[in-house]
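# below: sequence and its predicted model.
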Amino acid sequence: MAPYESFYGRACRTSLCWNEVGERQLTGPEIVDLTVEKVKVIRERLKTAQGRQKNYADKRRKDLEFQQGDRVFLKVSSWKGIMRFGKKGKLSPRYIGPYEILERIGKVAYWLALPPELSRIHNMFHVSMFRKYIPDPSHVLSYQPASVCTYVYICIYFAL
């Protein structure tokens, strides 16, 4: 007798035997056939569920492609305690840039022309890290590093 059966007083329903308690016991090739049928049903139901989830995901997916010379914003990944792009905290911008695409590598990777302040970062990125920059003549781009602002603030503080 199995430990489960001795403890609970009834047979354990495992993946090999889905019989209800009290039904006749299957032996030999009958249990193999029953198990194969149940596995087929499980696979069909999993395939149906996967297809449904793929349909949901595909509706929200958009294929992005950029050409050499296009300008894109770069997503700033804000990990706790890590400052990769010189930006940190909740109120920091989610995208920085725009930066020019130098070259396309494969289907989803691109080389970017990064400024010298970001020279410690590798300049090849996946397309999911980009947001398209739509040029606007009234849009004035100014990049001011945070270290300059901090330095000016400290100098004013000590001067007083």
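Okay, I see it.
# contacts, neighbours, all on C-alpha from now
OK.
# now do the SS call for the spatially most central residue of the chain.
The C-alpha lying nearest the average C-alpha coordinate of the chain belongs to Ser128 (Cα atoms, centre = their mean; 9.1 Å). Three-state call for Ser128 (DSSP: H, G, I helix; E, B strand; the rest coil): helix.
# list the contacts for it?
If a contact means Cα atoms under 8 Å, 6 or more residues apart in numbering, then Ser128 has no contacts.
# and the gap between it and Glu65?
The gap separating Ser128 from Glu65 is 10 Å, by Cα to Cα, to the nearest Å.
# any idea how far Val127 is from Ala146?
27 Å.
# in this structure, which helix has the most residues?
For the chain, the helix that runs over the most residues, judged by DSSP state H, is helix 29-60.
# after it comes which helix or strand?
As assigned by DSSP states H and E, the chain's next helix or strand after helix 29-60 is strand 71-75.
# ok, residues contacting that next one?
By Cα under 8 Å, 6+ apart, strand 71-75 touches 94-101, 129-133.
# then this one, side by side with the first:
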Amino acid sequence: MAQDRQKNYADNRRKDLQFEVGDWVFLKLSPWKGVVRFGRRGKLSPRYIGPYEIVERVGPVAYRLALPSDLSRLHDVFHVSMLRKYISDPSHVLEEQPIELQEDLTYVEQPVQILDWMMQVLRSREIPLVKVLWRSHNVEEATWEPEDQMREQYPYLFE
């Protein structure tokens, strides 16, 4: 009786997933404690990676994925339970920002302008902060920096 009840619970939540060749899917990561999986670790590591294209249907519940070269050590056939459908959304596409690289493949962050001022109040002192917009970054990525350091390094911003 208990097995029937548990099977009923499981069947109510089960979704029969099927994908077509050419569909894009996310691949589920197996969280093993202390093991670095796919170059990511830690508490905020993603649950899914991808998207990857389905190349072939191997069996009734198995699919072959087109994996990139950095995942070439993995077997490329996965069970349907390890896959989630990727629904494309134009808002997910990020515009690439042009960055001027130096010969040693580094670049220097340059502030463009100061957007806002704020006074950080601590117990015994106050710290003046400025919100700085950096070159090759959006307004949402502006950072709060100490005003005295910014005046020292970039005095032209305060003229």
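Sure, I can see it. Quantities reported herein were computed from a predicted structural model and do not represent experimental measurements.
# hmm, back to that, how about the residue nearest to the centre of the first structure, what's its partner in the second structure?
Under the alignment (TM-score structural alignment), Ser128 of the first structure pairs with Ser81 of the second structure.
# hmm, back to that, which ones among the contacts of strand 71-75 of the first structure lie within helices?
Checked against DSSP H, the contacts of strand 71-75 of the first structure include nothing in helices.
# in PyMOL, how would I select the buried members of those residues?
Buried subset of those, written as a PyMOL selection, criterion 16 or more other Cα atoms under 10 Å:
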select buried, resi 96+97+98+99+100+101+130+131
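# from the contacts of strand 71-75 of the first structure, which land in strands?
Judged by DSSP state E, these include Tyr95, Ile96, Gly97, Pro98, Tyr99, Glu100, Ile101, Phe130, Arg131, Lys132 as members of strands.
# now the second one: how far from Tyr8 of the first structure?
Going back to what we said before, that points to Ile96 of the first structure. 63 Å.
# then the last one?
Remark: distance between Lys132 of the first structure and Tyr8 of the first structure (Cα to Cα) = 63 Å.
# what does the third one give?
Using Cα to Cα, we find Gly97 of the first structure at a distance of 66 Å from Tyr8 of the first structure.
# state the number of residues packed around Arg64 of the second structure.
19 (other Cα atoms under 10 Å).
# tell me the SS of the aligned partner of it in the first structure?
When the first structure is aligned by TM-score structural alignment, Arg64 of the second structure is paired with Trp111. On the three-state scheme (three-state DSSP), Trp111 of the first structure is labelled strand.
# can you pull the contacts of the nearest residue to Trp111 of the first structure once chain neighbours are set aside?
Spatial nearest neighbour of Trp111 of the first structure, excluding adjacent residues (Cα to Cα, 6 or more residues apart in numbering): Met124 at 4.5 Å. By Cα under 8 Å, 6+ apart, the contact set of Met124 of the first structure is Ala109, Tyr110, Trp111, Leu112.
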